[in-house]
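Visitor: Make a model of this:
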Amino acid sequence: MSSVRPEYPRPHFDRSHAWLTLNGDWDFTVDPSGTANPRDLAARAQWPQTITVPFAWETEASGVAANWLEYGWYRRTLTVPADWHGLRVVLHFGAVHHQARVWVGDVEVGGHEGGYTPFEFDITDALAGRTEATVLVRVWAPVDKREIVHGKQRSIPRDDYDDCAFTPTSGIWQPVWLEARPATYVSGLALTPGENLDAIVADISVAGPDAARARLTVQATGGDPVTTVAGADGRVRVTLPVTEPRLWSPADPYLYGVTVTLDSGDGTDQVRSATGLRRIETRGDHLLLNGERLYVRGVLDQGYWPHSGMTAPDDRGFVTDLELARESGFNLVRKHLKLEDPRFLHHADRMGMLVWAEPASTGTFTPEAAARFEAQIAPMVARDGNHPSVVIWGLYNEEWGLDWDVPGDPAKQDAVRRAYDLLKSLDATRPVVDNSGWTHVATDLVDWHIYDETPAGWAAKVRSLLAERTTGFPVGLGGGSIVHKLLMSDGGPTPAVPNLNSEYGGGKTSVERGWNQRWQTQELRRHDVLSGYVWTELYDIEHEFAGVYAFDRTLKDSGVSPASAAHADTVLVVDAQPLAPGRDLVTGPDRKAAFDVRISHHGPAPERIAVAAVWGPVLGSAEGLVPAAGPAAVTVEPYRLSEPVHICEGLPDGAPAARLHLLAVRACDGQVIGGTCVDVAVR
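Guide: So this is what the prediction gives:
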């Protein structure tokens, strides 16, 4: 088996008892004019290059590192295992950007358009009884990507959002593999929790010549097998009762395995999957997970790696990013403008990380571009719908691919509404965001994106949206241009649905970004009506230095303002307007820092919490510092900002500046469960 991404690539639809990876070295050649002849290429003795699949041809990991190449060809020999005799042989591609045509031997077996969705070809007839054949793949990846789905990939000519776009990802960028199955086989398996979270509902599709007579045995972890027969249309729904159900949540990410065994005149097929018993829903302006309030503490994750682009260098890469998000206090990852490799969601499921999933965008609006965007929706649900970690579906982002003009164009409003309606028709179990961050048309969540590095400006914009319920907000588009964005396309009030800030951040240096993360997040926690937020972002990418971590996933200097403190269950909210990093407040002649602090607690039950203060050096850590005993405790209700606690502390003798650490101490056991800090200087 290849040592390049050797793990089974499709755990949500697992037929790993009969598979063979095709990752690794393939022959490769460029085709500048796009006119090469497949018959000639297949027969050519020597090819000029070798490429490592599944890494895009722009990347160092591919061994090619070719930028702005539009046409490339891949070739390799495949050998079918002898024990697959009598079975159908299927060639799978996880994703190829943007358009692929595939030959086996001298037979063209099919083509596919769309750089983020999987596809497959039954190549049995093309093999014609042979166990060895040449596979040839032609890929077209246009440099002008504006009318195709490409997310954050750079385009020539440029997109409107080119300033935050990255190196393109062209060619095969997700795994390639073979599978064997009978002529009559399980073609689809969709798993959803039962209405009362005490059963798993399996919607199964069967294809092949004996589909109408196929016998199915379906079994979930710990349950009895259920036997049934496929309907005339090859579809069947099976309900699998679960005794003593164990609900999936970030605190207990328990997964139920589901196995489908099909018996027909063509033989036996088996597919395994897994899901969790959990319900995500909205109720008024609250998000609920399993009936309990959910506050999203999210982080943007764009799915790029230093030497391998949009492809994780190895399976551990997905786990590392999820671990870093959790260690930083986040409970959700917004996988931005990218249908990520299914292995990522597999790990999110088992690790208990929530996911906001969304497809890639186009760069401009035309009927063809809108159709290509919508073409991703059904494959997204079919591929990723079994994952309990996915709790929010996104669609458009900031009117990208809509020419930044939803309110002014009914055709674009229709495109947004059409995408929303399609997604809800395919999956009504999750909330859907129609156009993240800017003007909404039809949505289950109202979210907005604000970037403002001035504390006063940030606080005013947040207050305007959450306390004053304004119907729009200013957005900077670069070059000093500011436009007023409506929250709803009709200019009216927002519906009674949960409200989220789904992008924020700011700062030129990592210390400034740590400072903004601390103060801006506090400001969001001041408003109880909010259902959560998404910080921009988990790690740097190429020229974009907005991450908690660097591109190589090393922790950046935050001025000792750790993300884990900003995004904790319990956060202290300071009633002050900070001046600058290292100089939040300036004292008067009395050298005293005086202000109020409030407590935002998102635990499951009320807590008696005291706020203790202790001095340390500016930009220093609270580690090892012991607060003075005796502060009075207040009772803090979950998701309700506490009454103010007044702080008045004099600077240490002789110190021109110091950091005042504020610690939330649980009264019952003295444990520190949250905190913040204020850097104080003499005027």
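
Visitor: From here on, just use CA atoms for contacts and neighbour counts.
Guide: Will do.

Visitor: residue ranges for the strands of the stretch 501-650 of the chain, please.
Guide: Taking DSSP state E, counting those that start in this stretch to define them, one finds strands in the stretch 501-650 of the chain at 530-535, 570-575, 585-587, 592-601, 607-616, 633-636, 645-650.

Visitor: So which other helices or strands are in contact with the first one?
Guide: Counting contacts by 3 or more C-alpha pairs under 8 Å, 6 or more residues apart in numbering; DSSP states H and E, strand 530-535 is packed against strand 296-301, strand 499-504, helix 510-525.

Visitor: what distance separates stretch 81-91 from the middle of the whole chain?
Guide: 35 Å (C-alpha atoms, centre = their mean, to the nearest Å).

Visitor: And that stretch, what's buried?
Guide: Neighbour-count burial for stretch 81-91 flags W84, L87, R88, V89, V90, L91 (criterion: 16 or more other C-alpha atoms under 10 Å).

Visitor: As JSON lines, the strands of the stretch 501-650 of the chain with distance to P38 and mean neighbour count would be great.
Guide: Shown next, in JSON lines, are those (distance: least, C-alpha to C-alpha, whole Å; neighbours: other C-alpha atoms under 10 Å):
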{"stretch": "strand 530-535", "distance to P38": "47", "mean neighbour count": "24"}
{"stretch": "strand 570-575", "distance to P38": "62", "mean neighbour count": "24"}
{"stretch": "strand 585-587", "distance to P38": "70", "mean neighbour count": "18"}
{"stretch": "strand 592-601", "distance to P38": "64", "mean neighbour count": "20"}
{"stretch": "strand 607-616", "distance to P38": "70", "mean neighbour count": "21"}
{"stretch": "strand 633-636", "distance to P38": "70", "mean neighbour count": "18"}
{"stretch": "strand 645-650", "distance to P38": "75", "mean neighbour count": "15"}
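
Visitor: Going along the chain, name the helices of the stretch 301-450 of the chain.
Guide: Assigned by DSSP state H, counting those that start in this stretch, the stretch 301-450 of the chain shows helices spanning 315-327, 342-351, 367-374, 377-384, 410-426.

Visitor: one more to line up against the first:
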Amino acid sequence: MQKSATRSILTASLLAVGFNTPAFCQTSPQANTTLLVDIDHRPSTSLNGDWRTIVDQYSTGIYTLHQELRKDGFFMNAPFDPSGHPQDYNFANAATLRVPGDWNTQRPELLYYEGPIWYEKDFQHTAVSNKHTFLHIGAANYRTFVWVNTKKICEHEGGFTPFDCDITAALHDGSNFVVLSVDSTRIAEGVPTLQTDWWNYGGLTRDVSLVEVPDQFIDDYDLHLSRTDRSVIEGYVHVEGAPAGTPVTVTIPELHAKIESTVDANSRAAISIPTKSLSLWSPEDPKLYKVEISSGPDKIEDTIGFRTIETRGTQILLNGKPVFLRGISIHAEAPYRTGRAYTQKDVDTLLGWAKELGCNYVRLAHYPHDERMTRTADRLGLMVWSEIPDYWALQFDNQAVLAKSRQQLSEMIRRDRDKASIVLWSVANETPNTEARTKYLTAMVDLAHQLDPTRLVTAALLVRTEKTASGSNKIVDDPLGKALDVIGTNEYIGWYEQHAEGADTTTWDIRYDKPLIMSEWGGDAKAGNHAASGDTHPALWTEEYQAEIYRHQIAMLNKIPQLRGTSPWILMDFRSARRVNPGLQDNFNRKGLISDQGVRKQAFFILQKAYKDKTLGRAE
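Guide: Below is the predicted model:
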């Protein structure tokens, strides 16, 4: 079922076609939502499973034929009465979709569908005094509207970050129901915008649950190792609704460490914990500590690793020592079944392949991945580059779009600030070098530093090329580099420019005295597509040609003095609507070192050897 060219009414401004925007579309992208950290360590009631669903391409569930806001919309979940008033929907007889999961890969007719789909779920609830009940949604792409028992609760924009809606006032004892409209329509003023190189998977793509918390509850905290004194763990705990003087306790049993503090007028308690014999988190020893945080009746137990990450000149320092990031880029694409990755099995497979490759680092592109990815990276000792989808040509002169980017960055950092594995926050990928873009993204870098001064901030930049007598020179002078801690650059010598041997005569001119990560490089090959035996010039799309790209790239990269990491594109083939070459692409980006069915291509073993023998890159 192909979405028509008309933009969905739920997400597009009706002003463009002469109608007034309904009240529920006039609010902010995250109206009436909050974000509870450490949801995976809180008691919860899962709402995962089968949800009744209705495909609503024309937004019939919201509007009459005259584009008036309906009072009897699908959100009312009215029982169908064949003898009563005519009704255009009936959730009781509707088909189901599995949650979590994208709708595109669950039904063949929805593979290309972009637009709104309604979700409905019944659940039982028993009211508890002095408690708040939140509906937690791990991710829903792209814009979501939530009703509980016919009452509009909240809305959220952004397809890859979690949100929580306080539904306490709408609940009653016994049977309840929740109705959501999830709209995957790509919009010009969205983040990301209209063009991406990944599949626009729609739906409730991550866990959905009910979470109960006390009236005063721990909603945010940050505990990290001090950069100036590595025997001190510092940070804060925020207790929502707590008056000044409310006590907070933080305990790390294994370290025999316990600190008591009180919240200030902003409900935030400063934390400083002196420790002895602290084992620092690293890829070689990914040590995690059980941390208990309590305030009144609320208590959270987290597992946290402690380490420092910083730069010195062109070096990246982990725990004060130079490190080279041997990495790979990864999309949140499910191995074997395809679709959006969301299960622990998906995560174990993807990160297991990265470990097999010899990686100590992964770039999670081009949006925040499921929290299982960062939790598992913590346990496996994989450093992480985490990114928001400020991707390609956003509306960089639009303040409303900037607000959406700020929202997504804030949600990403707030959710994952307790993950030792994350060493880099990325604010963008392959954006055009314009004054408006630089101003926009500099503001994003500043916000990242403000929200989390303990980590490094990067972005994947495009580079300029100048012809030389012997070949070409790559110049890294994007003005955004001034704001970044670490420079990321993407290049595709051997694929989008030159032949594989072009890397041999390419030099690099880095105009910043900062560490450089080659954040993307590589080329396409369809698994099993081989050159003729003995062919010294293998054709494009063959495994042999992709392998040639990797051989020449590794030799070139080793000549860049300030190179401190690489994350070639990409671990596994993934779906992309841009990739339509029949028989070769078939709606897949084929730059993976592994096929979507787990077949390792020749280039996999070339990079694996370079990483395991440590013949690619140096830390100093």
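
Visitor: TM value for the aligned chains?
Guide: Taking TM-score structural alignment, normalised by the length of the second structure as the basis, the two superposed chains have a TM-score of 0.77; 512 aligned residues with a C-alpha RMSD of 2.5 Å.

Visitor: re earlier: between the helices of the stretch 301-450 of the first structure, which one is nearest to T554 of the first structure?
Guide: Nearest to T554 of the first structure among the helices of the stretch 301-450 of the first structure is helix 315-327; the distance by C-alpha to C-alpha comes to 9.7 Å.

Visitor: What are the buried residues along stretch 302-318 of the second structure?
Guide: 302-311, 314-318.

Visitor: Show me what G110 of the first structure lines up with in the second structure.
Guide: Applying TM-score structural alignment, one finds that G110 of the first structure aligns to C154 in the second structure.

Visitor: related to what we said a few turns ago, the buried residues of stretch 81-91 of the first structure in helices, which ones?
Guide: Applying DSSP state H to the buried residues of stretch 81-91 of the first structure, no entry is found in helices.

Visitor: about what we covered before: out of the strands of the stretch 501-650 of the first structure, the one nearest V462 of the first structure is which?
Guide: strand 530-535 (10.1 Å).

Visitor: rewinding a little: and the buried residues of stretch 81-91 of the first structure, which is closest to T29 of the first structure?
Guide: L91 (21.4 Å).

Visitor: which residue in the second structure lines up with the closest one?
Guide: In the second structure, L91 of the first structure lands on L135 (TM-score structural alignment).

Visitor: which of the helices of the stretch 301-450 of the first structure is buried the deepest?
Guide: Highest mean neighbour count among the helices of the stretch 301-450 of the first structure (mean count of other C-alpha atoms under 10 Å): helix 342-351, with a mean of 22.

Visitor: Where does that one end up in the second structure?
Guide: Using TM-score structural alignment, helix 342-351 of the first structure pairs with 371-380 in the second structure.

Visitor: could the buried residues of stretch 81-91 of the first structure go into CSV alongside distance to P241 of the first structure?
Guide: Shown next, in CSV, are those (distance: C-alpha to C-alpha, whole Å):
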residue, distance to P241 of the first structure
W84, 35
L87, 33
R88, 34
V89, 35
V90, 33
L91, 35
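
Visitor: out of these, which are inside strands?
Guide: R88, V89, V90, L91 (DSSP state E).

Visitor: Hmm, the second one is touching L178, no?
Guide: Yep, that's V89 of the first structure we're talking about. Yes: the pair formed by V89 of the first structure and L178 meets the contact definition of C-alpha atoms under 8 Å, at 6.8 Å.

Visitor: quick revisit: among the strands of the stretch 501-650 of the first structure, which is nearest D557 of the first structure?
Guide: strand 530-535 (16.9 Å).

Visitor: where does the match of G110 of the first structure fall, helix, sheet strand or coil?
Guide: The three-state label given to C154 of the second structure by DSSP: H, G, I helix; E, B strand; the rest coil is strand.

Visitor: Could you give the number of residues near it?
Guide: For C154 of the second structure, the count of nearby residues is 24 (other C-alpha atoms under 10 Å).

Visitor: Do I have it right that it meets V146?
Guide: Yes: between C154 of the second structure and V146 there is a contact at 5.4 Å, judged by C-alpha under 8 Å.

Visitor: what's the closest non-adjacent residue to A341 of the second structure?
Guide: Spatially, and ignoring its direct neighbours in sequence, A341 of the second structure is nearest to A334 (4.2 Å; C-alpha to C-alpha, 6 or more residues apart in numbering).

Visitor: What's the match for the one you found in the first structure?
Guide: By TM-score structural alignment, A334 of the second structure lines up with W305.

Visitor: Now do the contacts for the residue positioned nearest the centre of the second structure.
Guide: Computing the C-alpha centroid of the second structure and ranking residues by C-alpha atoms, centre = their mean puts P368 first, at 0.9 Å. If a contact means C-alpha atoms under 8 Å, 6 or more residues apart in numbering, then P368 of the second structure has F160, T161, S386, E387, I388, M412 as its contacts.
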